[in-house]
Structure formats: C-alpha cells, structure tokens
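> Using only what follows, build the 3D model:
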Amino acid sequence: MKGINDTKIVQQKMGAQLKAARGKIKRPALVQLLICNKKAPVESKAEMTAERLKQWEYGNNPISLEWIPAICDVLHCDVGYLFGDYPEKTREISDICSITGLSPAAAKAIIGDKYDGFRDTRIEALNFLLVSANFENALHEIIMFKDAEREAVSLERAREKTISNLRDISEYHPNVSFLEMISDKRRAADLCEYNLSKSFVFLIEELRRIIDEEVSQNG
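Below is the predicted model of the structure:
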C-alpha cells in the first residue's frame, strides 16, 4: 500500500476501511459484536469501547493487531481490505469485479455465502446460462426491454407531472401526438416483455434437453 512506511497514513487508511466495512452498524452495536466474537482477545475485551472504535476509524490510533481477526470475522472482510490492498471487502469479490466489470452486488450474488451450502448450485446454474445457445438472445431482450420501459415510464411521468401542475383539470388539453408516442413506447416495452418471456422458455427447453441427454448417457 502506498505510504506503508508512514504510520499516520496507514492508521487513517485502515480507519477509513474499517468505517466503510462497518456501514450502517452503530459503533456500540459493533463493539458488542466484537466482544462476543470467538476471535476476540479475552484479555482486552474490557478495553473495547465505542470511543476506542471511533479513534480507530478517525485514524487517531492504530487498530490493535489482536483485534483484527475479530473485526474481519464480524464484518466479513479480509485483512487485505483493511490495509487497503483492494477496494472490496474480500479478495474474491475484488477479483471478480476487476476481471468481469460486474458490480460488487452482482459478484456477491454469484458466489453467495461460501458457508450457506448453495454456492455450487449457483455456479452450476450460471455456467448453464452463460453457455446456453439462447442466453444471448435473452440478454438482448433484457436490454431492449429496459430501454423501452424506461422511455415509456419517462413519458408517462412527464404527462402526469403536466397534469398535476394544472390549477384546474379542465385546462388540460391532451396532446394527441404525445399520447401516441406514449402508446408506441408502451407497445414496444410490452413486445420486449413478450419476447423476453419466450427467450426464457427456450432456456427451459434447452435445459430439459441437456438433462435428458445426461440421463441417457449415464444409463
């Protein structure tokens, strides 16, 4: 990490990372979680307070090394994250985001919780989707639907705003061309939705075919 020889910079960086990892958890609540954590140093539990945590986050004091295992365990982050070696809370998430361009939320959805027992199932399903002959069509329809729906909703909201700004509803004079434009965009969105539903039907048919082939091959 840049500035690794500068103690103050290290303290401030680690403090900022700790605060980011804490997120919406209140300091007193995090203190209790840390104290109750099995990796917490027994001899230092009495010294762990919200004020101490605050000084760590502000970079005024160095985070005690003995507390780092408990911090990482409670906040589900790697030690490397606390040192600022990578932007996401784990190396795995950071690598996925860096290589694929996916968001952290998408990366987390892919791998899930390594301890929940469903990671292999997620990976198996994603492997099928990504190599499916029909998935590219589904991706195209998803983008087309988002664009068409966004345009339709934007026009509808603009019309609603125009009407809401009128002092008297009787003053409203429908703009025929504008209403036709809304109808066109809505029809386009509905068509994309229909095509998207068909794309996923094809995916199901493809999955059934693959399963049938696998069962046949296995006797």
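
> CA atoms for contacts and neighbours, from now on please.
OK.

> longest helix anywhere in this structure?
helix 176-217 (DSSP state H).

> helices and strands around it, which ones?
Contact analysis of helix 176-217 by 3 or more CA pairs under 8 Å, 6 or more residues apart in numbering; DSSP states H and E lists helix 135-164 as its packing neighbours.

> For the helix it packs on, which residues meet the burial criterion?
135, 137-138, 141-142, 144-145, 148-149, 151-152, 155-156, 159, 163 (16 or more other CA atoms under 10 Å).

> structure for this one too, so we can compare:
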Amino acid sequence: MRVGLTEKRYLVLNVLDKLGIATVDQIMRLTSFNKSTIYYALKEFEKKDLIKKFKSMQQAVYLITKLGSEVIGDLNFGFSKDERNPNFAIFRHSMLINESVIFYKDQFAERAKFEMERELIAQIISQGSQRREQIVNLPDFVIETEDTRQAVEVELTRKRAAKITKKLVNYKKFIIEGQYTHLIYLYQSLAIRRLVAKCAADVGIEVTFGNLDEMLRGNVYV
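Here you go, the predicted structure:
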C-alpha cells in the first residue's frame, strides 16, 4: 500500500520498516538519497504517526510504528509493542547492527542482499507456526549471495555458556538443513569471542569472527 507516498518516500519508509530503528545518516547510506530528501520524508511520516522520533546520544533516531509498518504491508508490526523508546542497550545494539549491515553492503556492493531479523520474524508469523513472542534464536541479519547464506550475530554482552551453546546447536541444525551456509559472530570483547569459540568447538560448528572495533573504526557507537 503506497497511498499518498512518492516512490522515494516509500523507499525511505521501507528501509526504516526493515531496520525498525535508524538515524537519518544510516538511511542516507542505505538509500543514497540526500539528507534533505530523507529529512522531509521523515517529517511527513512523523506527522502521520508512521514513525516515532526520539533523541539519544544527542541525535535524532526514528522508530517505525505499527501503522507505518502496515503502510508498507510486508511486516506489519512496530519496532516495539508499546512503541516506547528503547533503553540504551537495545538502542546501541540496534545501531551497531545497522552499521554492520552498511559495512557489509559496502563490501559486497550489488552482489548480496540482506534480510533483517524483523523480516525473518514476519516470514515465520506468515507460516502460522509461531506467534511473535514465541520466536527466539534468530540472527540479527542474514547476508545472501549467489552461493552463500550467512547468519550474522552481533554479540555485545557476555551470556551464559549454556545459552550460547543452545543457540549454536540450533545454528548447526539450520546449517545441516541448508537454511544457512555460514555463521558469523561480530564482537567487541575478547571474552565474548573466547566463550563463543569454546562453545562452538564443543558443539562442532565453524564460526567466523569479526571485530566490531576494527570493522567500524571511529564509529560513534563502537
């Protein structure tokens, strides 16, 4: 449903729907539209309650609302159930996911497409097998090329070994079934990398690691 939206504004809203949350700069780098085009689009969306604006780290951040997602018509749910602003941990995790997608998009150019966790959730819901609140252990995003489908986890906080192991067992199953070909873990803390590597060795799954500090050097969210 594109009622009342120009093609450019539809594309801006569509990017925000896929990400769930983003800054003007992130949308600009994912669409190649100039800042003023995005700014005026977001201003219109905010007036129509298609998005919600809040400030964090002295910058404007935008969330898709349920109404905004329904205008696109693919996912049909907002960034958060009650449309409250996220806490800082969720905000920063979301920003680093977006920055990682942009990093890989620049690396792959036109050779890859990306699926966000929100899109994966919508696919599962559409199959009628699970409700949204029942869905767990999805990657933060997926990179798909002609030959590969890589699940990517952005892991910022240390978790219990049992929880990591359970997640890796699921990924091993998905890789065997052909749902994914590779698993990538992006991290900041060496302690997290060591824990994931140990659990992966125990499970018998190969994991590729990426250091967020090196990938996103100088980025405000790192």
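
> Report the TM-score for the pair.
Remark: TM-score between the superposed chains equals 0.21 [TM-score structural alignment, normalised by the length of structure 1]; 82 aligned residues with a CA RMSD of 5.8 Å.

> re the thing from before, taking helix 135-164 as reference, get the angle to the longest helix of structure 1.
Between helix 176-217 of structure 1 and helix 135-164, the angle comes out at 150 degrees (axes from the mean of the first three to the mean of the last three CA atoms, to 10 degrees).

> out of the buried residues of helix 135-164 of structure 1, who's nearest residue 199 of structure 1?
residue 138 (5.3 Å; CA to CA).

> Need the nearest residue in space to the closest one, chain neighbours excluded.
Among residues not flanking residue 138 of structure 1 along the chain, residue 199 sits closest, at 5.3 Å (CA to CA, 6 or more residues apart in numbering).

> Please tell me I have it right and the one you found contacts residue 139.
No. Counting by CA atoms under 8 Å, residue 199 of structure 1 stays clear of residue 139, with 9.1 Å between them.

> how much space between residue 19 of structure 2 and residue 202 of structure 2?
Separation of residue 19 of structure 2 from residue 202 of structure 2 (CA to CA, to the nearest Å): 33 Å.

> the more surrounded of these two?
More crowded of residue 19 of structure 2 and residue 202, by other CA atoms under 10 Å: residue 19, with 25 against 12.

> Tell me who's in contact with that one.
98, 116, 118 (CA atoms under 8 Å, 6 or more residues apart in numbering).

> Quick one: neighbours of the last one, just the number.
Residue 118 of structure 2 has 21 neighbours, counted by other CA under 10 Å.

> what does the second one give?
Other residues lying near residue 116 of structure 2 total 21 when counted by other CA under 10 Å.

> Quick check: it vs residue 19 of structure 2, distance?
From residue 116 of structure 2 to residue 19 of structure 2 the distance is 7 Å (CA to CA).

> swap in the first one?
The spacing between residue 98 of structure 2 and residue 19 of structure 2, counted by CA to CA, is 7 Å.

> what does residue 185 of structure 2 give?
19 Å.

> that's a strand at residue 55 of structure 2, yeah?
Yes. Per DSSP: H, G, I helix; E, B strand; the rest coil, residue 55 of structure 2 lies within a strand segment.

> surely it meets residue 63?
No. In this structure residue 55 of structure 2 lies outside contact range of residue 63 using CA under 8 Å: 10.9 Å.

> Give me the more crowded residue out of those two.
Higher neighbour count among residue 55 of structure 2 and residue 63: residue 63, with 26 against 11, using other CA under 10 Å.
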